[in-house]
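> Attaching a predicted model along with its sequence, questions to come.
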Amino acid sequence: MSLNDVKSIFLVAGARPNFMKIAPLVRALRADGRLGWQLIHTGQHYDRDMNDVFFEELGIPKPDVFMGCGGGSHAEQTAKVMVGFEALCLERKPDCVLVVGDVNSTLACAIVAKKLQIPVAHVEAGLRSGDRSMPEEINRLVTDAISDLFFVTEPSGVEHLVREGKSLSAVHHVGHVMADNVLYQAAQSPVVSYSAPCEVAEFKELYGRGRYGVITLHRPSNVDDGSTFSAIGGALREFSRELPLIFPVHPRTRSNLERFGIDLGARITLVGPQPYMSFLNLWKDAGVVLTDSGGLQEETTVLGVPCLTLRENTERPITLDEGTNVLVGTNPHAILREARAVLAGRGKCGRRPKLWDGRAAERIVSTLVRELGVI
């Protein structure tokens, strides 16, 4: 094969949830060696906490292109990415554009590639919450409507895509690159040095493994509505009397705590956003995780940590059917009931789903090699 025959893929990353999914793909592409690739960072998340630290800790190389398209409303951000990515595609002419997840960059780059008649591969395709008030759901629906290859994490994704008219030959149930990353990084954590903020290290040392809980909250439906956030906060404060909790707080969430006058009490420790390895080493040793994050539902299932999801729906039903996740909604009584069940040893016992074995990225690369006609 000559250099001119090498097929080239754009790997698109833009926001913090993308980085954990790109890292295993980079490792798999390097190991396979049959495809050329370029890492395109749209800059959707552009501060150091959301960007540089994650690249360093996950071993992701410096992007080939950093577009710097962060900031603005959903429409402004999407438009900036589309304009910049179109120029890049016209200049470099990739043979395939691979997008991951459901952030604005995923949607924007998929649209541009499709209009330029460049094949689009979507990793984490087919997930559906059924809630179109979530920006991520719109991004998922539109991206899947125009993609050519679909890499699916769980059976429900296959079912959704087939129901929406996709050919089974284009849908590949490969497992989950998020699981690849968690298993890989968890194996590294005992032997690599990571810089945990002092307050996090002190918290873990004070309480010990399994004797604390972790909170994450960032969804607008939970933290932008004063009555909802106050109700959740009250339940968390009450539960913290029975189990100390630590809360890495998203900047908007912290602002709304102050705005709505929510006092979480002395048994909930508030800390800033965490680097990847610091946060992994925090939640993997927790007795319970209370979250509204999509990715954390999956990560806790991978490592067998009890997870209570403070949402009315989830696009990741396998974490409920097979994993350690329980959907508790935002009702304070339900939150307390399920949290106390975990504390009493009556929490849900789950298992790691099929194909969440650390080899999803390898399967994706093998499929891309075949589909792009590389011999």
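Arrived safely, thanks for sending.
> from here on, contacts and neighbour counts on C-alpha atoms
Fine.
> ok, residues contacting the longest helix along the chain?
Counting residues, the longest helix found in the chain (DSSP state H) is helix 74-92. Here helix 74-92 makes contact (C-alpha atoms under 8 Å, 6 or more residues apart in numbering) with 42, 44, 67, 69-71, 104-105, 107-109, 111-113.
> try this one side by side with the last:
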Amino acid sequence: MTSLLQVHLIAGARPNFMKVAPLYHALAATDWARPVLVHTGQHYDAAMSDAFFTDLQLPVPDHHLGVGSANHAQQTARIMAGYDTLCDTAVPDWTIVVGDVNSTIACALVAAKRGISCAHLEAGLRSRDRSMPEEINRLLTDQACDLLWPPSQDGVDNLLAENVPAARIELVGNIMIDTLVMLQPAIAAAGVPESLGLSGYVLATFHRPANVDDPVRLATICEQLLTLAARRPVVFPVHPRTRARLNDAGLWARLAAHPQMHLLEPQGYIAFMSLVAQAGLIVTDSGGIQEETSYLGIPCLTVRPNTERPVTIDLGTNRLIEPGSIAQLGDAALDGARGPAQAIPLWDGHTAERVVASLARAAGVTAPMVSAAS
């Protein structure tokens, strides 16, 4: 080839960074593509963004849009305006968006309107709950993109049921597991629980508006975590949004006063996964943790009425629960015998390789991939 294929990788929020990292490294190892990191700045706190680039061995982004925090409409509009301006001078051959955040839909729309080929990594996931902003982002992104890469068969089935042509869909597996496999030695060596003097603990994470913006639900979650903490340590890395709501509701001081409740600042990827890997139980409202715990065989209670990742329930270790059931079901999970999770097809650490091969076919590239060491 006479020139490298310019591929924009869009990252705006913490889960995006985890998905972009293995793909960046796989594309950088070819002799036909140049991955270009575009950080929208949707997560602008260093603890929620910059630390992840360090942990994931990513370079400083080639472009930073710096959009910061805003409501959904304003943030999506700012990202669209910023990315559209960038594409005036740095036109990619392909734009790859990941996940389901505002950066995902914003950059997919810009690419579609400009006629830039666009692919969606983690396509086809559906919660069937349109009150979730992420569900709207997922639906619209999959309509805007030319190439769709679902992580599991249910994603393929969802897209086909929405009359997406099969030629646009290619099942590639779960890119989050690539990141976990890639960094497992560093995660094992991190020893974060040991440094905190912890064992046999529950790990909790909450950030979704449906849980933390509702004072009644938030109070129930806190009461249930305190009930669990009466029996064993509870480790709670607190998202900035959640911390603000806890303070507003007068709940922060109550949690902090409990000797078995360990409130932490947001963690980098390696430190956080060190906590995940040694936890006896995870209680969360996150999406990605449902996947990682299923791969690792760790019981996970997801405090949500639905999930866009049903495969983690069917084949993994995940269970959907209501806030008032956290302590009872948490105790049962901790007391129960733990068996290995059933392997989920293509969650094997090789998704980035399949994505690169799919992109090469779509772009008409016939040159062989060259390893990073060659």
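Happy to help now that I have it. This structure is a prediction, so every number in the text was calculated from the model and none was measured.
> Please state their TM-score.
Comparison of the two superposed chains (TM-score structural alignment, normalised by the length of the second structure) gives a TM-score of 0.93, and 362 aligned residues with a C-alpha RMSD of 1.6 Å.
> By neighbour count, sort out the buried ones in the contacts of helix 74-92 of the first structure.
Buried members of those, counted by 16 or more other C-alpha atoms under 10 Å: 42, 44, 67, 69-70, 104-105, 107-109, 111-113.
> Just the closest of these to residue 153 of the first structure, please.
Closest to residue 153 of the first structure out of these is residue 107 (18.6 Å), distances taken as C-alpha to C-alpha.
> What segments of the stretch 101-250 of the first structure are strands?
Counting by DSSP state E, counting those that start in this stretch, one finds strands in the stretch 101-250 of the first structure at the ranges 120-125, 149-152, 171-173, 213-216, 245-248.
> hang on, the earlier thing: select from the buried ones among the contacts of helix 74-92 of the first structure every entry located in helices.
Those of those mapping onto helices are 104, 105, 107, 108, 109, 111, 112, 113, per DSSP H.
> Which pair of these spans the longest distance?
Spatially, the most separated pair among these is 104 and 113, at 14.4 Å (C-alpha to C-alpha).
> mind giving me TSV with the contacts of helix 74-92 of the first structure and columns for distance to residue 239 of the first structure?
Below are these laid out as TSV (distance: C-alpha to C-alpha, whole Å):
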residue	distance to residue 239 of the first structure
42	40
44	36
67	44
69	41
70	37
71	36
104	35
105	38
107	39
108	41
109	43
111	45
112	47
113	48
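> Would you check the span in the second structure matched by the longest helix of the first structure?
With TM-score structural alignment applied, helix 74-92 of the first structure matches the range 72-90 in the second structure.
> Could you list the buried residues of the matching stretch?
Applying 16+ other C-alpha under 10 Å to stretch 72-90 of the second structure flags 75, 76, 77, 78, 79, 80, 81, 82, 83, 84, 86 as buried.
> got the residues you listed as a markdown table, with distance to residue 189 of the second structure columns?
Conversion of the buried residues of stretch 72-90 of the second structure to a markdown table gives the following (distance: C-alpha to C-alpha, whole Å):
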| residue | distance to residue 189 of the second structure |
| --- | --- |
| 75 | 38 |
| 76 | 39 |
| 77 | 42 |
| 78 | 40 |
| 79 | 37 |
| 80 | 40 |
| 81 | 42 |
| 82 | 39 |
| 83 | 38 |
| 84 | 42 |
| 86 | 40 |
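> Just to be sure, residue 58 of the second structure is in a strand?
No - going by DSSP: H, G, I helix; E, B strand; the rest coil, the assignment for residue 58 of the second structure is coil, not a strand.
> Translate it into the numbering of the first structure.
Looks like residue 58 of the second structure aligns to residue 60 there (TM-score structural alignment).
> I figured its match was touching residue 24, is that so?
No - in this structure, residue 60 of the first structure is not within contact of residue 24 by C-alpha atoms under 8 Å, at 9.1 Å.
> Name the residues of stretch 348-355 of the first structure that are buried.
So stretch 348-355 of the first structure, judged by 16+ other C-alpha under 10 Å, has buried residues 348, 350, 352, 353, 355.
> who touches the second one in this structure?
Taking C-alpha under 8 Å, 6+ apart as the criterion, residue 350 of the first structure is in contact with 301, 304, 322, 323, 324, 325.
> how about 6 Å then?
Counting by C-alpha atoms under 6 Å, 6 or more residues apart in numbering, residue 350 of the first structure makes contact with 322, 323, 324.
> just the first one next, same as before
Taking C-alpha under 6 Å, 6+ apart as the contact definition, residue 348 of the first structure lies against residue 324.
> okay, now the equivalent of residue 345 of the first structure over in the second structure: neighbour count?
Under the alignment (TM-score structural alignment), residue 345 of the first structure pairs with residue 336 in the second structure. Neighbour count for residue 336 of the second structure, taken as other C-alpha atoms under 10 Å: 10.
> now do residue 284 of the first structure
Counted with other C-alpha under 10 Å, residue 284 of the first structure comes out at 21.
> what's the spacing between the counterpart of it in the second structure and residue 204 of the second structure?
The pairwise alignment with the second structure assigns residue 284 of the first structure to residue 277, based on TM-score structural alignment. Counting by C-alpha to C-alpha, to the nearest Å, the gap from residue 277 of the second structure to residue 204 of the second structure is 13 Å.
> Check residue 313 of the second structure too.
Distance of residue 313 of the second structure to residue 204 of the second structure, computed by C-alpha to C-alpha: 19 Å.
> Return the residues in contact with the aligned partner of residue 10 of the second structure in the first structure.
Mapped onto the first structure by TM-score structural alignment, residue 10 of the second structure lines up with residue 12. By C-alpha under 6 Å, 6+ apart, the residues touching residue 12 of the first structure are 40, 99.
> Could you look up the SS state of residue 12 of the first structure?
Following three-state DSSP, the label given to residue 12 of the first structure is strand.
> how about the helices in the stretch 251-375 of the first structure?
Ranges of helices within the stretch 251-375 of the first structure are 251-259, 276-283, 294-303, 318-321, 332-343, 360-371, based on DSSP state H, counting those that start in this stretch.
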